[in-house]
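**Student:** Task: produce atomic coordinates for the following.
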Amino acid sequence: MVQRTSQSLVDLTSLVRKLSQGVVTLQELDATDRRILAALDEDPRVPIMVLAQKLHLARGTVQSRLERMTASGALRPNSSRVLPSALGRGVAAAVSAELDQSHLNEAIAALREIPEVLECHAPAGDTDLIIRVVAKSPDDLYRVSEEIRLCPGIVRTSTSMFLREVIPYRTTGLLKE
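**Tutor:** So this is what the prediction gives:
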């Protein structure tokens, strides 16, 4: 019994350390966490009490798990995701950028200042950054692409305009693994 308790303590200590560092992965989320996340994926605005009733869990359990998952970064804080098209930005694109590596931080700082830049990733492969952007029109996309190209440290860009979204952002399938 003592060995089992001490192993549980080691596991808990490890999880707390990872939580404090914001490094919790899906493998560390248990079945109850996954059920909560799947239900939230179906209805992100469901009240906690209704969610608890639907999942046959105590309200306090749901509340504490949501707080833990938010603190760990597994669940993003509540936000209203506005569709860019509702803000007059119906054109979307991916801009691939090649960088002068000695100016990486300057380039990223400059990209943060461009409101049309929704997100930016550093992939493995031939390009240094992939930047998802939105614009009002193809002409406006040209302006946004030029603004990116003129950022310090960016040597070359290539823009691919999205014609339509064929698979929207989703995570539900991952929660069922």
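**Student:** Could you use CA atoms for every contact and neighbour count after this?
**Tutor:** OK.
**Student:** Show me the strands in this protein, by range?
**Tutor:** Taking DSSP state E as the criterion, the chain contains strands spanning 91-99, 117-121, 129-135, 154-162.
**Student:** Compare these and give me the one nearest Thr172.
**Tutor:** Among the strands of the chain, strand 117-121 comes nearest to Thr172, with 21.4 Å by CA to CA.
**Student:** Which parts of this structure are helices?
**Tutor:** Counting by DSSP state H, the chain has helices at residues 2-21, 31-42, 48-55, 59-72, 104-112, 138-149, 172-175.
**Student:** can the ones you listed go into TSV with extra columns for distance to Ser158 and mean neighbour count?
**Tutor:** Listed next are the helices of the chain as TSV, based on distance: least, CA to CA, whole Å; neighbours: other CA atoms under 10 Å:
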stretch	distance to Ser158	mean neighbour count
helix 2-21	35	12
helix 31-42	34	16
helix 48-55	45	15
helix 59-72	35	16
helix 104-112	15	16
helix 138-149	8	17
helix 172-175	31	12
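**Student:** compare with the first, here's sequence two:
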Amino acid sequence: MCAYFFISHRCTSCDDIIPYIRDIPEVSRCQAIAGDMDWLVYVQANSVSRVYQIREQLDLLKEVSRVETLMVLYEAI
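**Tutor:** Next up is the predicted model:
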């Protein structure tokens, strides 16, 4: 299962949240983005329940103000 998490944070610096994201082994990409959200995080997990656990882990961080999840349904390329 693959998913994208859009993350908005409350940190002074965007980089303050990186240690938490780096500790999640299923994260293969983490990119700073412009717009309403701060980070785009790509996750490859072995199940939907694991994707959900990762989202819950991120939601529980006091540094995180919002998480949006987009599940990948199909990879064309």
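**Student:** before we move on, the earlier item: could you dump the helices of structure 1 into a markdown table with distance to Ile131 of structure 1 added?
**Tutor:** Shown next, in a markdown table, are these (distance: least, CA to CA, whole Å):
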| stretch | distance to Ile131 of structure 1 |
| --- | --- |
| helix 2-21 | 26 |
| helix 31-42 | 25 |
| helix 48-55 | 35 |
| helix 59-72 | 25 |
| helix 104-112 | 9 |
| helix 138-149 | 9 |
| helix 172-175 | 24 |
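**Student:** From the structure, what's the count of residues near the alignment partner in structure 1 of Ser65 of structure 2?
**Tutor:** Superposed on structure 1 with TM-score structural alignment, Ser65 of structure 2 falls opposite Val155. As a burial measure, Val155 of structure 1 scores 13 neighbours (other CA atoms under 10 Å).
**Student:** Test my guess that Val155 of structure 1 contacts Ser102.
**Tutor:** No: applying CA atoms under 8 Å, one finds Val155 of structure 1 not in contact with Ser102, separated by 11.5 Å.
**Student:** Relative to Arg68 of structure 1, which of the strands of structure 1 is closest?
**Tutor:** Arg68 of structure 1 lies closest to strand 117-121 among the strands of structure 1, at 25.0 Å (CA to CA).
**Student:** Which stretch of structure 2 lines up against the closest one?
**Tutor:** Going by TM-score structural alignment: strand 117-121 of structure 1 matches residues 27-31.
**Student:** Which position in structure 1 pairs with Leu40 of structure 2?
**Tutor:** Under the alignment (TM-score structural alignment), Leu40 of structure 2 maps onto Ile130.
**Student:** I'd like to know how far that match sits from Asp100 of structure 1.
**Tutor:** 15 Å (CA to CA, to the nearest Å).
**Student:** Who has more neighbours out of the two?
**Tutor:** It is Ile130, of Ile130 of structure 1 and Asp100, that has more neighbours when counted by other CA under 10 Å, with 19 against 13.
**Student:** And the more buried one, how close does it get to Ser160 of structure 1?
**Tutor:** 10 Å.
**Student:** In contact with the closest residue to Ile154 of structure 1 other than its chain neighbours, which residues?
**Tutor:** Nearest residue to Ile154 of structure 1, sequence neighbours excluded (CA to CA, 6 or more residues apart in numbering): Leu99, at 4.6 Å. Leu99 of structure 1 is in contact with Asp128, Leu129, Gly153, Ile154, Val155, Arg156, counting by CA atoms under 8 Å, 6 or more residues apart in numbering.
**Student:** ok, for the second one, nearest residue in space, not its chain neighbours?
**Tutor:** The shortest distance from Leu129 of structure 1 to any residue that is not its chain neighbour, by CA to CA, 6+ apart, is 4.6 Å, and that residue is Ala122.
**Student:** Right, I'll call it a day here.
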